[in-house]
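Engineer: Sequence and predicted structure are below.
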Amino acid sequence: MTTDIIETDTPRLRLRQWRDSDLAPFFELAGDPLVMEFLLPLPTRADSDAAVARTRSRIDENGWGFWAVEHKESGEFMGFTGLNSPMAELPFSPCVEIGWRFARKWWGHGYASEAARAALQIGFERLGLEEIVAFTAWNNTRSAAVMQRIGMTEDADGAFDHPLVPEGHALRRHRLYRLGRAAWRAAHGDSE
């Protein structure tokens, strides 16, 4: 069953459902070793297309998910940002996570933070979530910095070994960040 799909704009970005024209640029960014430095593994084109199909399907079912991000001025596909209910059983499940991944061309301009703030707003104000989490490999300082910029706080007791990363792998240990609805409202004004 298809539900109403939530999409939104920010001053510079459009968070929207995926299009077929996003497949090639998504595969290109997913094949960039620097973009994928803290993710496993580099996908084949079939794997990349299948990941987009799953993401599109979840947005169709829920109305939200990991949205494609488009640069409004140029119309270019930039990557994705959004909300997701992880399939893996994590120590803090059930949960809704926020995540992002952008092509390197778009790094260093605040786009990830801008898109993530829009996703948080949807999560707290439209979906009524009580908490949104984020997690990343222990040494991924770039993503951790975005988590901090968007108001998330690292859970001092939240470090965990990601169950989908093989034992002994350098990326297995993860850090956990959290943001509650009350803290969001305090920082952005009560919208109810």
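Structural biologist: Noted; the coordinates are in hand. Note that the coordinates shown come from a computational prediction; the quantities given were computed from them, not determined experimentally.

Engineer: From now on I want contacts and neighbour counts done on CA atoms only, so please keep to that.
Structural biologist: Noted.

Engineer: Enumerate the positions of the longest helix along the chain that are buried.
Structural biologist: The helix that spans the most residues within the chain, counting by DSSP state H, is helix 45-62. Buried residues in helix 45-62, counting neighbours by 16 or more other CA atoms under 10 Å, are found at 45, 48, 49, 51, 52, 53, 55, 56, 57, 58, 59, 60.

Engineer: And those, which is closest to residue 173?
Structural biologist: Residue 173 lies nearest to residue 51 out of the buried residues of helix 45-62, by CA to CA, at 23.5 Å.

Engineer: Which helix or strand lies directly C-terminal to the longest helix of the chain?
Structural biologist: Using DSSP states H and E, the helix or strand that directly follows helix 45-62 along the chain is strand 66-71.

Engineer: the inter-axis angle of that following strand versus helix 45-62?
Structural biologist: 100 degrees (axes from the mean of the first three to the mean of the last three CA atoms, to 10 degrees).

Engineer: So which bits of strand 66-71 are buried?
Structural biologist: Using 16+ other CA under 10 Å as the test for burial, strand 66-71 gives 66, 67, 68, 69, 70, 71.

Engineer: which outside residues touch it?
Structural biologist: Counting by CA atoms under 8 Å, 6 or more residues apart in numbering, strand 66-71 makes contact with 7, 12-18, 22, 55, 59, 76-84, 99-100, 115, all of which sit outside it.

Engineer: In addition, the following structure is provided for comparison:
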Amino acid sequence: MIEIRTPRLILRRWHDDDLVPLADINADPQVMRWVDDGSTRGLERTAQDIEDWEEEWDEEGFGLFAVELLASGELAGLTGLYVPAFLPEVLPAVAVGWRLGSQYWGQGYASEAAHATMEFALQDRGLDRVVSINRIGDEASENVARKLGMTLDHETTHPEHGFALHVHHIDLTEFQA
């Protein structure tokens, strides 16, 4: 079982008791406004998401981690690697992503978790390039991408929802682990 510890976080696979706290995060319109079409998600959709992420772990050898606060054991959100199948133009890329509950914003948790994910991508999975895909206007995610050392690759449009996206990238040989 893969588990990564940072100074303040544990990145780990999903547990059954993560469902309700993640559903609470997914039910927050402020959190979800930059995710997919911006719709909130209930318990059933959240359960399906976790199941899909666990399948990606089994199929790809990577996936989205649960992000747990080391000090309290609270589920703060998620981070990890995924195949961005919704955007075929970037394939066969692997993307890094993150989503935290709003009460955890502004404390550096997203950057800390994403940085540990990038180390995992480079050192444990041997990936040589990672992308980040963010809706234009999501300044917090743009800031995390910059902190990771990513640079803007190109601007595109979400093929299903029609909104503008930034695709950032980094060659992991340039990543500062």
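Structural biologist: Great, that's in hand. The structure presented is a predicted model; accordingly, all values stated were derived computationally and were not measured.

Engineer: hang on, the earlier thing: reformat the buried residues of helix 45-62 of structure 1 as JSON lines; add distance to residue 144 of structure 1.
Structural biologist: JSON lines is the format used below for these (distance: CA to CA, whole Å):
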{"residue": "45", "distance to residue 144 of structure 1": "28"}
{"residue": "48", "distance to residue 144 of structure 1": "25"}
{"residue": "49", "distance to residue 144 of structure 1": "27"}
{"residue": "51", "distance to residue 144 of structure 1": "24"}
{"residue": "52", "distance to residue 144 of structure 1": "24"}
{"residue": "53", "distance to residue 144 of structure 1": "28"}
{"residue": "55", "distance to residue 144 of structure 1": "23"}
{"residue": "56", "distance to residue 144 of structure 1": "26"}
{"residue": "57", "distance to residue 144 of structure 1": "28"}
{"residue": "58", "distance to residue 144 of structure 1": "26"}
{"residue": "59", "distance to residue 144 of structure 1": "26"}
{"residue": "60", "distance to residue 144 of structure 1": "29"}
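
Engineer: Pick out the residue closest to the middle of structure 1.
Structural biologist: The structure's structure 1 has its C-alpha centroid closest to residue 99; by CA atoms, centre = their mean the separation is 1.6 Å.

Engineer: residues in contact with that one?
Structural biologist: Under the criterion of CA under 8 Å, 6+ apart, the contact list for residue 99 of structure 1 reads 66, 81, 82, 83, 84, 116, 134.

Engineer: So the last one is in contact with residue 97, correct?
Structural biologist: It refers to residue 134 of structure 1. Yes - Residue 134 of structure 1 lies in contact with residue 97 (CA atoms under 8 Å); the separation is 5.2 Å.

Engineer: List buried residues within the contacts of residue 99 of structure 1.
Structural biologist: Applying 16+ other CA under 10 Å to these, the neighbour count classes 66, 81, 82, 83, 84, 116, 134 as buried.

Engineer: Now check structure 1 for the residue matching residue 73 of structure 2.
Structural biologist: In structure 1, the residue paired with residue 73 of structure 2 according to TM-score structural alignment is residue 75.

Engineer: if I look at its match, how far off is residue 106 of structure 1?
Structural biologist: Counting by CA to CA, to the nearest Å, the gap from residue 75 of structure 1 to residue 106 of structure 1 is 13 Å.
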